[in-house]
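**Q** Task: produce atomic coordinates for the following.
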Amino acid sequence: MIITDTHTHLYSEAFNEDRHEMIHRAIDNGVTRFFVPAIDSTYTKAMFQLEKEFSEYVFLMAGLHPTHVKENYKEELKHVDEVLSKRKFYAVGEIGIDLYWDKTTLTIQKEAFKYQIKLAKHYKLPVVIHCREAFDEIFEILETEKSDDLYGIFHCFTGTLEQAHQAIAYNMKLGIGGVVTFKNGKIDKFLNQIDLKHIVLETDAPYLSPVPYRGKRNESAYITKVLEKLSELYNIPTEVIAKITTQNSKDIFKI
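**A** I've put the predicted structure just below:
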């Protein structure tokens, strides 16, 4: 059984003490495909080192995270463009809009999001979208940018059934992680109404640990708890869920 974690920050400082052990725990649990999103240029070196050490398993993205869209965002976007022009990446991400932490940067967040969507189209790559308290703003931009070459993943999807269908209509898969195991996560109430062909698995490690690890550091091995929850919701064996969601990830990332 091959399990794909489509969103994991393996280079995070949270793993500095046991990164290799943590990754091997995941591999031992059948997680053999790790897609690693970017945050900003300060992590690029660590991401490249991670890829070098786990080249068989790790696939990198390039991008500027919306919470890191600051005064120097134009320099950061230039960095994203530069690295994309020099080597292979598998997506532009994570990108998007986050209005939970800072609403004052909305204008430049929108600008950075649009710019990176255009980069993804230019390099024929999928986008991986971060959305927090910003569904309307995200959909507004996706509407203006929609085209056959705009596709990707709505990472950490936490919206309504209606918003799920809207995201899918923009050629997005839904990234489902630990939130689906939360009592107040809400998406478990309707997720089985969404065809599995629209879903990929993720952890967002070290964040958003699934039950029973909620509140603790997340790691990619815990994706098995997400898999088990989807198996319960869809009444389909975990092996089948893993196979379908891994194929979905292959359709997106082309590997």
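**Q** switch to C-alpha atoms for all contacts and neighbour counts from now on
**A** Fine.
**Q** List the contacts of residue 6.
**A** With contacts defined as Cα atoms under 8 Å, 6 or more residues apart in numbering, residue 6 is in contact with 33, 34, 35, 36, 175, 200, 201, 202, 203, 249.
**Q** typo on my end, residue 180
**A** Per Cα under 8 Å, 6+ apart, neighbours of residue 180: 186, 187, 188, 210, 226, 229.
**Q** again, 7 Å this time
**A** Shown in contact with residue 180 (Cα atoms under 7 Å, 6 or more residues apart in numbering): 187, 188.
**Q** Tell me the secondary structure of it, please.
**A** Under DSSP: H, G, I helix; E, B strand; the rest coil, residue 180 falls in the helix class.
**Q** How far does stretch 173-184 stretch from one end to the other?
**A** By Cα to Cα, to the nearest Å, the extent of stretch 173-184 from end to end equals 22 Å.
**Q** same check, this time on stretch 97-110
**A** 7 Å.
**Q** returning to what we had before: so of the contacts of residue 6, which ones are in helices?
**A** If you go by DSSP state H, the contacts of residue 6 have residue 249 in helices.
**Q** so which of the contacts of residue 6 is the most crowded?
**A** Ranked by the number of neighbours (other Cα atoms under 10 Å), those place residue 203 first, at 31 neighbours.
**Q** Which residue is the nearest non-sequential neighbour of that residue?
**A** residue 177 (5.1 Å; Cα to Cα, 6 or more residues apart in numbering).
**Q** Help me confirm that the one you found comes into contact with residue 200.
**A** No: using Cα atoms under 7 Å as the test, residue 177 is too far from residue 200 to be in contact (8.8 Å).
**Q** how about this one, so we can line them up?
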Amino acid sequence: MITDTHTHLYSSQFNEDQAAMMQRAKEAGVSRFFIPAIDSSHTKSMLKLEEDFPNDVFLMMGLHPTSVQTNYLEELAHVKEWIDQKDFYAIGEIGIDLYWDKSFLAEQQEAFRTQIKWAKEKKLPIVIHCRDAFDEIFEVLESEKSDDLRGIFHCFTGTLEQAKKAISYNMKLGIGGVATFKNGKIDKFLNEIDINHIVLETDAPYLAPTPFRGKRNESAYITNVADKLVDIYGISFDEIAEITTQNSKDVFGI
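**A** Down below sits the predicted model:
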């Protein structure tokens, strides 16, 4: 059993073959799909995905940092409304992204901190999006750290030092296609990180692993990520699947 801890299966890129794509993933051994939120414009399609695949998908709710704009308070209210009326498995994906736009940094920080507090209130894990913002993310985590803070550092692309710091805040590292890239860098030090701190993800339809790099990603391709971890850790594919799935259970509680 393999768990994809981060996959946008409701993306419009899957409109033409969503059911077939899900079947390919299941045939590849993927049986658990954790679905991150982006903003209110995607909620309807997320809920439809859950309706269509009730035994396979597990929804998160949250406001993605790149969706933190002038209307972010309305978007946060949407998140709060949903987490108060429906059970979700995490608050995510949330965080800070300074790659595309730095003008909403203060608002991103506020949204990140607010949603962490909601996660604690609901006893839910968080799933962090971080791009060009490790220092800013760690600053918020330092102020919010506690025994009930846990989660996943989605699409981890930092250094060994940053990996250790993320783990110190009770975060697992979400490892996906980047680990298979020639210039991905994280494959150079992952063997120094205990595999008990690792979970698998695809971030489909984005960041397809080698040999599919540059094409649409899908959850079935998580096996290519697992194969890379076989090389890095020197243990079997089945052990990679079992350990990383157990790690996901430790985070999500299911």
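**Q** TM-score for this pair?
**A** TM-score of the superposed chains, computed with TM-score structural alignment, normalised by the length of the second structure, equals 0.99; 254 aligned residues with a Cα RMSD of 0.4 Å.
**Q** about what we covered before: now the contacts of residue 6 of the first structure in TSV, with distance to residue 43 of the first structure?
**A** Below are those laid out as TSV (distance: Cα to Cα, whole Å):
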residue	distance to residue 43 of the first structure
33	20
34	17
35	15
36	11
175	23
200	25
201	23
202	20
203	19
249	24
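**Q** Residue 49 of the first structure: which of the contacts of residue 6 of the first structure is nearest?
**A** Nearest to residue 49 of the first structure among the contacts of residue 6 of the first structure is residue 36, at 12.3 Å by Cα to Cα.
**Q** all strands in the second structure, in order from the N-terminus.
**A** 2-4, 30-35, 57-59, 91-97, 126-131, 151-153, 171-175, 198-200 (DSSP state E).
**Q** Pipe those strands into JSON lines and attach distance to residue 70 of the second structure per row.
**A** As requested, those are exported to JSON lines (distance: least, Cα to Cα, whole Å):
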{"stretch": "strand 2-4", "distance to residue 70 of the second structure": "32"}
{"stretch": "strand 30-35", "distance to residue 70 of the second structure": "25"}
{"stretch": "strand 57-59", "distance to residue 70 of the second structure": "26"}
{"stretch": "strand 91-97", "distance to residue 70 of the second structure": "15"}
{"stretch": "strand 126-131", "distance to residue 70 of the second structure": "20"}
{"stretch": "strand 151-153", "distance to residue 70 of the second structure": "26"}
{"stretch": "strand 171-175", "distance to residue 70 of the second structure": "30"}
{"stretch": "strand 198-200", "distance to residue 70 of the second structure": "34"}
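**Q** so which of the ones you listed comes closest to residue 65 of the second structure?
**A** Among the strands of the second structure, the nearest to residue 65 of the second structure by Cα to Cα is strand 91-97 (5.3 Å).
**Q** tell me what the closest one is packed against?
**A** If you count contacts as 3 or more Cα pairs under 7 Å, 6 or more residues apart in numbering; DSSP states H and E, strand 91-97 of the second structure packs onto helix 105-122, strand 126-131.
**Q** Point out the most buried one among those.
**A** Across those, averaging neighbours per residue (mean count of other Cα atoms under 10 Å) puts strand 126-131 on top, at a mean of 25.
**Q** Average offset of that strand relative to the first structure?
**A** When the first structure is overlaid, strand 126-131 of the second structure sits 0.1 Å from its aligned residues on average, using mean Cα distance after the TM-score superposition for the first structure.
**Q** Now do the helices in the first structure.
**A** Going by DSSP H, the first structure shows helices at 19-28, 44-53, 73-86, 106-122, 135-145, 161-169, 223-234, 238-253.
**Q** now the longest one, how far from the centre of its chain.
**A** The chain centroid and the centroid of helix 106-122 of the first structure are separated by 17 Å, computed with Cα atoms, centre = their mean, to the nearest Å.
**Q** what's the angle between that helix and strand 92-98?
**A** Helix 106-122 of the first structure runs at 150 degrees relative to strand 92-98, counting by axes from the mean of the first three to the mean of the last three Cα atoms, to 10 degrees.
**Q** Does anything pack onto helix 106-122 of the first structure? Which helices or strands?
**A** By 3+ Cα pairs under 7 Å, 6+ apart, helix 106-122 of the first structure packs against strand 92-98.
**Q** And for the second one?
**A** Taking 3+ Cα pairs under 7 Å, 6+ apart as contact, there are no helices or strands that helix 44-53 of the first structure lies on.
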